[in-house]
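Colleague: Sequence below, structure please.
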Amino acid sequence: MRITLLTVPDCPNAPLVRERIGQALDGRTPEVELVEVTDEAQAARLGMTGSPTVLVDGTDPFAVPGAAASVSCRLYRSPDGRVEGAPSLADLQRALYVAKAGEDSDCPPMDAAGRGGRGRLAPVSGGLRAMQQAILRSFATTGQAPEPADLEQVADPSGRDLREILADLAAEDFLTLDDQGRIRAAYPFSATPTAHRLHLADGTEAWAMCAIDALGVPDMLGTDAVITSADPVTGETVTVTSTGGHMTWRPTTAVVYVGQRSCTGPAADIACGALNFFTSGRTARSWAEQHPDFTGKAIDQTRAEALGRSVFGSLLTQAEPARPSGNPAAVKTERQHGRERG
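Modeller: A predicted model of the protein is given here:
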């Protein structure tokens, strides 16, 4: 893995980026090359769209489509919605994990949740984000997928048919639909039981698609939660209790295995079956040996938590809010984020 840090001379945010890269590497030893960029021609040649820019194996994992080469200061939005002069530690951990996964696999990395690092937040255009967020709020309130009739008013402002919006979201793997067009899953939630049970602080119970999805839910909703799952090898219970943003794991040796079955397809089909909690690295390795159709590895608790936060933490903070529909699902997460964010 090759890491390059592009900055203008005396960039005030360069020390912070270097510190966070060191923390994200967590004992790994790739060297970080520092390159000072002095003009826009050099910035264009190297791929710098503001200072600082981090390149991993020559690619900017935080690139914004259409951003021009620049020697001005660059700002980054962290998973909790804050704007900073450096990528967050969670986002750096995710980017470096993706790069390492790519070295270990013939497939482009799925980034532990599909979409090859493109993120789980639907675009605003065509009413996609408003619909995605309305669906997630319904899951957060009821533990179940909303009925199509409950979503008609969300579709109205876009001027598009509800079925078209849902089909677009499914085509881009923001959700999955059954043969009747009903919502089967909207990452991180599942409409049907899975191995990963969520118990939210207000009493709502829901299912997560996979271990990483489950770990992202408390931050996404700004709430305390208890996650319960089972080691697929031993059947022993794994419990993760999230209180005030801090997670406590039982047993303390628990890990998460992150893998995928093939290079293409919805994450629900090719990755979620491998994204599991295990009581220890030993049982994770045992499972991997029994499932050679999946490629991946076990990651520790810190990295698993960071992946969950970085993939799902901002899904309901970067809003194009859905209009109130009379459904209580539309108000819960605003209330929670008001409490959590201040």
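Colleague: going forward, measure contacts between C-alpha atoms and count neighbours the same way
Modeller: Noted.
Colleague: what ranges do the helices span in this protein?
Modeller: Per DSSP state H, the chain carries helices over the ranges 14-25, 40-46, 89-104, 128-142, 148-155, 162-171, 211-221, 267-270, 281-290, 301-312, 332-341.
Colleague: out of those helices, deepest packed?
Modeller: Burial of the helices of the chain is given as mean neighbour count (mean count of other C-alpha atoms under 10 Å); helix 211-221 ranks first at a mean of 28.
Colleague: How far does it sit from its chain's centre?
Modeller: The gap between where helix 211-221 is centred and where its chain is centred comes out at 8 Å by C-alpha atoms, centre = their mean, to the nearest Å.
Colleague: helices and strands around it, which ones?
Modeller: Secondary-structure packing of helix 211-221 (3 or more C-alpha pairs under 8 Å, 6 or more residues apart in numbering; DSSP states H and E): strand 196-200, strand 225-230, strand 276-278, helix 301-312, helix 332-341.
Colleague: let's see this one next to it:
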Amino acid sequence: MELTVLAVPECPLAEVLRGRLAEVLAGRNDVQVAWREVSGQSEAVRLGMRGSPTLLVNGVDPFAREGETASLSCRLYGPEQDAVSGVPSVERLRATLGEHFAADVLARGGRGRLAPAEGGQRAVQRAVLRAFATHGRPPTDDELAEAAAPFGLPPADVLAQLSAADYLVLGADGRIRAAYPFSPVPTVHRVEISGGPQVWAMCAVDALGIAPMLGRDVEIRSADPHNGRDITVAFRDGAAVWEPESAVVLVSTGACSGPAVDACCSSLNFFADSASALRWAADHPEIRGQVLGPRQAELLGRETFGPLLGEA
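Modeller: The predicted structure is shown next:
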């Protein structure tokens, strides 16, 4: 993750932001912050500085509001603006950057979940995903052969490449263990696809990615691993309704070593509320987690899995 702070020379608010970022990023040696002085309006326009200071995350302003334009004046951060500083609070920074930390983990260090087109990998990956979405099962040998045929490669070879890069995971018997977002065996995350089968998702974020990936209504049924409380998320016409409304998702923001099915999936869960998620996290100190609200979690699912069955 790349963070860039744009500020006018000697901006006092920049120092406030520096201190708050230091608190939020404590212990994260994998994040570097670049500081850049902006002196002219044309440069502010070119860099996207909507007031001083402006924080960019991977080149994008996550705090941008509709109607804001490039400016050299002091930045205003909406309802959190107060008499002390026009800088996001530590809590707001932690929530916003936490979403990006989670996205970075799930996006596998920037490689994403969309397999490369070369060597038939994307075609075979999509054949796998469509088999689950249509039939609720892994693809047959014939379905895999049809997908790999245009590339003149044995399906087993393409699957091995996909597994090596963790786009899916094969077991020792050569069968599919994980086809993110789908699981070939029951999990706690059950998903009913409108007009289609019942499937299981590898984790909470995977479950949230199925509706945008397919462009169809789905209903997710899961359970809070701390207290066993039932949780449902129903997607209808692109909008999601969570029950209970207080439900959240806890995601691991630590680096996953090895296939996600073994290293990460068990730590990406739905919880009935933030308190339950934090209690569960306290019982699992080996997991460095971030609590995401419904909209953040939905965005993460959409960005991670939405592109997988696109035309490109």
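Colleague: returning to what we had before: now the helices of the first structure in TSV, with distance to residue 83 of the first structure?
Modeller: Formatted as TSV, the entries for the helices of the first structure read as follows, by distance: least, C-alpha to C-alpha, whole Å:
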stretch	distance to residue 83 of the first structure
helix 14-25	14
helix 40-46	22
helix 89-104	13
helix 128-142	21
helix 148-155	29
helix 162-171	27
helix 211-221	17
helix 267-270	29
helix 281-290	36
helix 301-312	14
helix 332-341	14
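Colleague: Which part of the first structure matches stretch 127-137 of the second structure?
Modeller: Applying TM-score structural alignment, one finds that stretch 127-137 of the second structure aligns to the residue range 134-144 of the first structure.
Colleague: Equivalent analysis for stretch 174-191 of the second structure, please.
Modeller: With the alignment judged by TM-score structural alignment, the segment of the first structure matched to stretch 174-191 of the second structure spans residues 181-198.
Colleague: And for the matching stretch, what's in contact with it?
Modeller: Stretch 181-198 of the first structure has contacts (C-alpha atoms under 8 Å, 6 or more residues apart in numbering) with 120, 132, 135-136, 139, 143-148, 163, 174-178, 205-211, 213-214, 216-217, 225-230, 312.
Colleague: what do you get if the cut-off is 7 Å, keeping everything else the same?
Modeller: Outside stretch 181-198 of the first structure, the residues that touch it by C-alpha atoms under 7 Å, 6 or more residues apart in numbering are 136, 139, 144-145, 174-178, 205-211, 213-214, 225-230.
Colleague: one step back: nearest to residue 167 of the first structure, of the helices and strands packed on helix 211-221 of the first structure?
Modeller: Using C-alpha to C-alpha as the measure, helix 301-312 is the one of those that comes nearest residue 167 of the first structure, at 21.2 Å.
Colleague: Superposed on the second structure, what's the mean shift for that closest one?
Modeller: Comparing helix 301-312 of the first structure with its match in the second structure after superposition yields a mean distance of 0.4 Å (mean C-alpha distance after the TM-score superposition for the first structure).
Colleague: Where in the second structure does that helix fall?
Modeller: Residues 294-305 of the second structure are matched to helix 301-312 of the first structure when aligned by TM-score structural alignment.
Colleague: Could you find the counterpart of residue 119 of the first structure in the second structure?
Modeller: Aligned by TM-score structural alignment, residue 119 of the first structure pairs with residue 112 of the second structure.
Colleague: Now for its match: which residues touch it?
Modeller: Taking C-alpha under 7 Å, 6+ apart, we find residue 112 of the second structure in contact with residue 304.
Colleague: Counterpart of residue 153 of the first structure over in the second structure?
Modeller: Aligned counterpart of residue 153 of the first structure in the second structure: residue 146 (TM-score structural alignment).
Colleague: What are the contacting residues of the match of helix 301-312 of the first structure?
Modeller: The contact list for stretch 294-305 of the second structure (C-alpha under 7 Å, 6+ apart) reads 99, 103, 107, 112-113, 205-206, 208-209, 212-213, 248-249.
Colleague: what do you get for stretch 215-223 of the second structure?
Modeller: 188-194, 207, 211, 229-237, 270.
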